[in-house]
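Engineer: from the sequence below, what's the structure:
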Amino acid sequence: MTRVLVVEDDPQLVRALKINLQARKFEVVEAGDGATALRLAAARTPDAILLDLGLPDMDGVEVIRGVRGRSHVPILVLSARHTSEEKIRALDAGADDYVTKPFSMDELLARLRAATRRREAPASPAGFPGIATDEFTIDLAARKVVRGERTVRLTPTEWHLLELLIARPGHLVSQRRLLLEVWGPAYSEHTNYLRVYMAQLRRKLEANPSHPRYLITEPGMGYRFEP
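Structural biologist: You can find the predicted model right below:
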């Protein structure tokens, strides 16, 4: 059974989430503040985390950073904060998705299912262990990226996107295919998702993210990994 850690201090929303998740055979673990969330994330090893940013004891972004220090578990932010800056801050900290309140429960559950599918996806295509460049090395079997002497932490979504690109070096991968493979059919037109996540990958992997050497945009068409 898939275990979901719900980090939210609104009892009514927690109750609604719990009813809907349990009805779909998810196991639910609850935390009403950031400290409890970090403790349960370590002790109960959830398969996904639904996280409110406005917690009583700390900002939710601190929780994301704390979890990312030891886990790649998918984190879906639930927040009333609507600005692009807030969304980018959460995604940069390691969140996999951002759902703005109020939200459709069906949409949230679809995003949760997509996130858990990405985590369960095979680590690498058969016979393709990884790739090395002058800037970084990608070991798909170990799910590890090393840049210089430093290990680069990637979220599950970033991993899936990177895997699709490096599986066909030098070839264009269309926006539609990337969206379908990573987020699912409901997101086939959400090209803004690709812009945000490609920007994150470039910041983590490229020497000059503004002028990328490896993760190339083909405007209006898709993206290409250039070895």
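Engineer: only C-alpha atoms for contact and neighbour calcs from this point on.
Structural biologist: Fine.
Engineer: who touches stretch 150-168?
Structural biologist: Contacts to stretch 150-168, defined as Cα atoms under 8 Å, 6 or more residues apart in numbering, come from residues 72-74, 94-96, 115, 118-119, 124-125, 128, 131, 140, 143-146, 173, 178, 182, 197, 201, 204, 223-225.
Engineer: could you also give me the structure for this next sequence, so I can compare it with the first?
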Amino acid sequence: MPRETILLVDDEPEIIKLIEIYLNNEGYQLLTASNGLEALSQLNANQVDLIILDGMMPFMDGFETCMKIREENDTPIIMLSAKSQDIDKITGLSIGADDYVTKPFNPLELMARIKSQLRRHKRLGSARTDNEIEIDDLVINFATHRVTVDRQEVKLTPREFGILKLLAVNRGIVLSMDKIYQEVWNEPFMVSKNTVMVHIRKLREKIEKDSQNPRYIKTVWGIGYRMENE
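Structural biologist: I've put the predicted structure just below:
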């Protein structure tokens, strides 16, 4: 069974070598980067389960890198920094780090924190499953109302999200425009069908690469709309 992949971002060769020994002993896969720009490149190219992020690096420091990562990624981050003041720890945690370890550090303690964060993230991931539907590159989170396509967040209006959620929950089933209106607007269908059609068109423009040849929301002529299973 493949083990988790750790991205270690640090510009000190001695630190990298030390942590690498302990990670290898625990069976983790290791990726490295020497600055924030390299770290973002690694994240774009690889599936990473946890990030160890040095606070002080050239080009882009760990704090700025952490904020950039958090714009679209919830991978656990452990900040590893020589800055040991309380304000530094508070800053690191407030911008999105999950844990903060100061240098010099005990490698065994760092390993324990890594395992703890991986367990926590796995539990949260399991809890999120019931609140998320993933259809190919489209991910819909019902709890946060967050929608992403190809990992890029898409901003939807409440009506658009309501339509998307309804179709996703009933994917594979054709829903009439009457049904969509009644469920999303929560009132009897007494208006022009154009209301639903306009919202579907706007929704497609946001989530489809080619809204004229939709990939996710299909039109069933004369009946309504259906979302594909995959």
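Engineer: circling back to that earlier point, from the contacts of stretch 150-168 of structure 1, which land in strands?
Structural biologist: Those of these mapping onto strands are 131, 144-146, 173, 223-225, per DSSP state E.
Engineer: and stretch 32-41 of structure 2, which stretch of structure 1?
Structural biologist: Using TM-score structural alignment, stretch 32-41 of structure 2 lines up with residues 30-39 of structure 1.
Engineer: let's see the distance spanning that stretch from one end to the other.
Structural biologist: Terminal residues of stretch 30-39 of structure 1 are spaced 11 Å apart (Cα to Cα, to the nearest Å).
Engineer: and what of stretch 55-75 of structure 2?
Structural biologist: 17 Å.
Engineer: buried residues, that stretch. List them.
Structural biologist: If you call a residue buried by 16 or more other Cα atoms under 10 Å, then stretch 55-75 of structure 2 has these buried ones: 55-57, 60-63, 65-69, 75.
Engineer: which position in structure 2 aligns with residue 18 of structure 1?
Structural biologist: Using TM-score structural alignment, residue 18 of structure 1 lines up with residue 20 in structure 2.
Engineer: show me what residue 118 of structure 2 aligns to in structure 1.
Structural biologist: In structure 1, residue 118 of structure 2 lines up with residue 116, judged by TM-score structural alignment.
Engineer: can you pull out the strands in structure 2?
Structural biologist: So, for structure 2 - with DSSP E - the strands run 5-9, 29-33, 50-54, 77-81, 99-102, 132-135, 138-141, 146-149, 152-154, 175-176, 217-220, 224-227.
Engineer: what residues in structure 1 pair up with the third one?
Structural biologist: Pointing back at strand 50-54 of structure 2 there. Using TM-score structural alignment, strand 50-54 of structure 2 pairs with 48-52 in structure 1.
Engineer: what's the mean deviation for that stretch versus structure 2?
Structural biologist: Its matched residues in structure 2 lie on average 0.3 Å from stretch 48-52 of structure 1 after superposition (mean Cα distance after the TM-score superposition for structure 1).
Engineer: counterpart of residue 173 of structure 1 over in structure 2?
Structural biologist: Counting by TM-score structural alignment, residue 173 of structure 1 has no partner.
Engineer: which ones are touching residue 173 of structure 1?
Structural biologist: Contacts for residue 173 of structure 1 were tallied using Cα under 8 Å, 6+ apart; they are 164-165, 222-224.
Engineer: related to what we said a few turns ago, any chance of the buried residues of stretch 55-75 of structure 2 in CSV, with distance to residue 11 of structure 2 too?
Structural biologist: Formatted as CSV, the buried residues of stretch 55-75 of structure 2 follow (distance: Cα to Cα, whole Å):
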residue, distance to residue 11 of structure 2
55, 10
56, 8
57, 6
60, 11
61, 10
62, 11
63, 15
65, 14
66, 16
67, 19
68, 18
69, 18
75, 21
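Engineer: great, nothing more from me.
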